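Asks: My questions are about this predicted structure, shown below with the sequence.
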Amino acid sequence: MGPRRTHRKSRNGCQSCKARKVKCDEARPQCNNCVKHGVDCIFSPTPQGSSTAMVLSTTAGVVDISETSIASPMPTVDMTDMELLHHYSTSTCYTISKHPVLQTVWQITIPKHGFAPQSQFVFRGILALAALHMGHIKPDLRADYFATAEYHHNAALKMVSTAIPHINEETGPAIYVFSTLTCIIMCAMRRNFDEFWTTDGSLFKWISLIRGNRAIIYSINDTLKSGPLAPMFVLGHRRKLAREARSTDDQPFLENLRQEIIESVPDQDELQCYLEALDNLAKSFATVFDTQLVEITDVFIWVYEASDGYIELLRQQRPEALVIFGFFCVISKQLESAWWMEGFSIPLIRAIYYHLDEEHRYWLQWPIQQLGWAPY
């Protein structure tokens, strides 16, 4: 006997028939089922010069994508921005905080503020921070990413400048988010700390920005503490209460500085500003030395709560004010595991050191030793 013949069923056939789950006779130029039901057949030839229609088979049936839908103008997508947004949501957002809840806020909640038409400055801020992070990861492309970050951040600053005078319950949270982003961006964008005390003034812009958040919080306090950003404030309040409860007794390095300042400052108002700054600094030292996971709040709260009097003395480059800020560098060092704070403390204390006379340089010996820096 010869080989047994089997009937092969065609694996082809018209997609319209398959979608209707009927047998296709594969007749050309159109199958009979399509002719019967009055639908376009895949076997039907397309006349030259006519527009192309695409038929997609789905579980719901046949979907016709006509020329009009294909030819409609489509918005362009900036793939560079998409890359930065993807990088932010998969990497950068996890570098801002070590707390799992706050990481989720930075990944999920913060970007939502950037999608509203009136607060796209947040979206630009996110792109700027992501670009700086990419530049940190890819040093050979750092200049390009830095330029991208500057472009987005400058555009955001123009947008937010028109929103700040009209801050309200609706726009306030986005402005607060952008202000916080900008504090981080300025740390990541710093170039030359030696300029902080002279022409550039970046340090005081950064300080003013941190302290400026107080006005935003006060103006929309209830909205921030009850809205989507509430976890940031709930956890921040808990850390502040723990900070206030810690003992500051065993800090001889600050006691020595306190005595030096008391003996050298005759003006009582000025002296009071320094002593308040030292009391507040003692709480920060107690916090960072007794905390495994140091958060932004633990470090920046000292700048946030410093008196206007002390900040003005710092702006005037009074030696006692500069020395106190030099001690703060030991605290800021605790955040340098984050890429955007990396290399922050030593260049800053170096800039302070070379703005002091010989006597006050000796006052900086303890923070210099803690940071492992040697004057040259």
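Replies: It's in. Small disclaimer: the values here were computed from a predicted structure and weren't measured.
Asks: C-alpha from now on. contacts and neighbour counts both.
Replies: Fine.
Asks: the strands in the chain, which residues?
Replies: All strands of the chain, identified by DSSP state E, fall at 54-58, 61-65.
Asks: Tabulate these (a markdown table), appending distance to D81 and mean neighbour count.
Replies: Shown next, in a markdown table, are the strands of the chain (distance: least, C-alpha to C-alpha, whole Å; neighbours: other C-alpha atoms under 10 Å):
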| stretch | distance to D81 | mean neighbour count |
| --- | --- | --- |
| strand 54-58 | 31 | 14 |
| strand 61-65 | 29 | 14 |
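Asks: what about K138, distance to D144?
Replies: 10 Å (C-alpha to C-alpha, to the nearest Å).
Asks: re the thing from before, need the strands of the chain in TSV with distance to L364, can you?
Replies: Below are those laid out as TSV (distance: least, C-alpha to C-alpha, whole Å):
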stretch	distance to L364
strand 54-58	73
strand 61-65	73
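Asks: among the ones you listed, which is nearest S91?
Replies: Closest approach to S91 among those is made by strand 54-58 (36.3 Å; C-alpha to C-alpha).
Asks: The closest one relative to strand 61-65, how many degrees between them?
Replies: Angle of strand 54-58 versus strand 61-65, following axes from the mean of the first three to the mean of the last three C-alpha atoms, to 10 degrees, is 150 degrees.
Asks: Which neighbouring elements make contact with strand 54-58?
Replies: helix 15-20, strand 61-65 (3 or more C-alpha pairs under 8 Å, 6 or more residues apart in numbering; DSSP states H and E).
Asks: Would you reformat the ones you listed as JSON lines and include distance to D298?
Replies: What follows is these, written out as JSON lines (distance: least, C-alpha to C-alpha, whole Å):
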{"stretch": "helix 15-20", "distance to D298": "62"}
{"stretch": "strand 61-65", "distance to D298": "57"}
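Asks: Just the helices from the stretch 1-150 of the chain, written as ranges.
Replies: Assigned by DSSP state H, counting those that start in this stretch, the helices in the stretch 1-150 of the chain fall at 15-20, 32-37, 67-71, 79-90, 100-104, 110-112, 120-137, 142-163.
Asks: Check it against this one:
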Amino acid sequence: MIASMDLDMDTGTPLAAPTPAKASRRTHAKTRTGCKTCKSRKIKCDEEKPQCRNCTKHNVSCDYLHAPSPRHNGSTLSPECSGRLNMADLELLHHYTTSTYATLTDNIALRDFYRCTYVELGLRCEYIMRTIFALAALHLAHYRPSMRSHYLSLAAEHHQIASREALAAMNQLGPDTAPNLFIFSALTVFYAFGSPRKEHANDILFFDTTTSGVPDWIFLLRGSFALVKTLSVEERQKGPLAPVFGSGRDSWNAREAMAAAPDPDSERASRLDALEGFLSRPREHVPAHHRAVYLHWLHELRKSMRHNDQALGDATVFMWLFDFPDEVLPLLKQPTQEVLLILAHFVVLLDRMSARWWVQGWAAHLMGRIWSLLEDEYKIWVRWPMEQLGWVPP
């Protein structure tokens, strides 16, 4: 059977079959921010977060739940967020818990404390977490020079916000806020050292004598010591910071016990004996009570030097600062020649830690600043510190 068809009545030839009308295509607004699963299936994504409806309906993974971190491009890094995640902050937290924490102390037991307990407390106190971010950013800036400006910017932003919040918390100082403020102070000491050094003419020991007076890091150390005193004995022994206080107490007791024995380093002993004799000598421009302060401070520094021979670490290096009298603080506002001599000998202790990223370069920098502020008659008394550092005047 031949199928019937339409013919041209004039020619008898078959007529062409009519072209069927094309169905109209429904259009919709395109989106460039939908999930990858919808894009691969070429369907519209409703962009609902944390998981779009299409992925929920088909029980498949939505890439909103596994957002990639922003890519590095040259010297900048966009702090983009995927959903509610701040990938720049997550990078800093990851770096702190995998690397930065281990650079803060040689005490293996305290390393886990820095890595775990500080972060756990930071989850309940924003200014602690921001200080952790700031410290991690400085660490990354030190080892990634191509992105230095980016990480320094992150560090400054986080620490400025943390400082404002911590300052507000100090107005309500008590057993609940003291532990958090202690952690902030301790981490900020590392931050002060790790920050870029200033080269101003009046810059000495991380501060500008024309504006701020007492060095920030000394103020923080003294402040942290005062915060400890506000805690009860039970809090210090059983609270979250007990490992830090226990380690500090053990180091302090060992330092005091070691100070009773003669110094095995005879050259160091003779140099410090000579300096002690010079500082104790009556001089017209030096009040007697100032001489007593200088001698006490030098005595505490000598004990830390002795202890540091066997227990290298940041606690040992800075421990002598916890017990110097408050009368020294006004003297630091306009550093006297005698204070500069004592600080020059402290630089020898600081140089022992120069392998750490946050201390690198500080010993030579401080010796240079001290040398520039010393009068000629006092420079002879810093020859020994200069020899220990191998530092040569410009």
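Replies: Nice, I can see it. Just so it is clear, the structure is predicted and the values come from calculations on it, not from any experiment.
Asks: about what we covered before: so which of the helices of the stretch 1-150 of the first structure is the most packed in?
Replies: Counting by mean count of other C-alpha atoms under 10 Å, helix 120-137 has the highest mean neighbour count of the helices of the stretch 1-150 of the first structure, with a mean of 25.
Asks: average offset between that helix and the second structure?
Replies: Mean deviation of helix 120-137 of the first structure from its aligned counterpart in the second structure after superposition (mean C-alpha distance after the TM-score superposition for the first structure): 0.4 Å.
Asks: counterpart of that helix in the second structure, which residues?
Replies: Helix 120-137 of the first structure corresponds to residues 126-143 in the second structure, going by TM-score structural alignment.
Asks: Would you pull up how far the matching stretch lies from the middle of the chain?
Replies: 4 Å (C-alpha atoms, centre = their mean, to the nearest Å).
Asks: again, but for stretch 268-281 of the second structure
Replies: Worked out by C-alpha atoms, centre = their mean, stretch 268-281 of the second structure lies 37 Å from the chain centre.
Asks: same thing with stretch 343-356 of the first structure?
Replies: Using C-alpha atoms, centre = their mean, the offset of stretch 343-356 of the first structure from its chain centre is 26 Å.
Asks: What lies in contact with it?
Replies: 187, 193-194, 196-197, 319, 322-323, 326, 329-330, 332-333, 336, 361, 364, 368, 371, 373, 375 (C-alpha atoms under 8 Å, 6 or more residues apart in numbering).
Asks: if you look at these, which of them are in helices?
Replies: C187, P319, L322, V323, G326, C329, V330, S332, R361, I368, L371 (DSSP state H).
Asks: Wait, the third one touches Q316, no?
Replies: No. Contact status for L322 of the first structure versus Q316: not in contact, 9.4 Å apart, counting by C-alpha atoms under 8 Å.
Asks: Looking at the two, which is more packed in?
Replies: For L322 of the first structure and Q316, the more surrounded residue by other C-alpha atoms under 10 Å is L322, and the numbers stand at 23 against 12.
Asks: List the residues that contact the more buried one.
Replies: Going by C-alpha under 8 Å, 6+ apart, the list of residues near L322 of the first structure reads L314, I352, L356.
Asks: which residue in the second structure lines up with the first one?
Replies: In this case it means L314 of the first structure. Structural correspondence for L314 of the first structure with respect to the second structure (TM-score structural alignment): L332.
Asks: and if you look at M82 of the first structure?
Replies: For M82 of the first structure, the residue aligned by TM-score structural alignment is L90.
Asks: what about that match, distance to H290 of the second structure?
Replies: The value you get for L90 of the second structure to H290 of the second structure, if C-alpha to C-alpha is used, is 50 Å.
Asks: follow-up on the earlier one: for the helices and strands packed on strand 54-58 of the first structure, which one sits closest to H87 of the first structure?
Replies: That would be strand 61-65 among these, by C-alpha to C-alpha, at 33.7 Å.
Asks: So E338 of the second structure sits against R281, correct?
Replies: No. Assessed by C-alpha under 8 Å, E338 of the second structure is found out of contact with R281, at 11.6 Å.
Asks: hmm, back to that, of the contacts of L322 of the first structure, which belong to helices?
Replies: L314, I352.
Asks: For V293 of the second structure, grab the count of nearby residues.
Replies: Neighbours of V293 of the second structure using other C-alpha under 10 Å come to 19.
Asks: ok so, going back, nearest to V77 of the first structure, of the helices and strands packed on strand 54-58 of the first structure?
Replies: strand 61-65 (21.7 Å).
Asks: The first structure: which residue goes with W391 of the second structure?
Replies: Under TM-score structural alignment, W391 of the second structure pairs with W373 in the first structure.
Asks: hang on, I meant E256 of the second structure
Replies: Under the alignment (TM-score structural alignment), E256 of the second structure maps onto E244.
Asks: if we can go back for a sec, what does the match of helix 120-137 of the first structure contact?
Replies: Counting by C-alpha under 8 Å, 6+ apart, 89, 92-93, 95-96, 100, 118-119, 121-123, 147-152, 154-159, 161-163, 165-166, 180, 183-184, 187-188, 190-191, 194-195, 357-358 sit against stretch 126-143 of the second structure.
Asks: E338 and R281 of the second structure: which is more packed in?
Replies: E338 (21 against 11).
Asks: Can you name the residues that contact the more buried one?
Replies: L279, Y294.
Asks: what about the aligned partner of H289 of the second structure in the first structure, neighbour count?
Replies: Matched across to the first structure, H289 of the second structure falls on D269, judged by TM-score structural alignment. Using other C-alpha under 10 Å, D269 of the first structure has 10 neighbouring residues.
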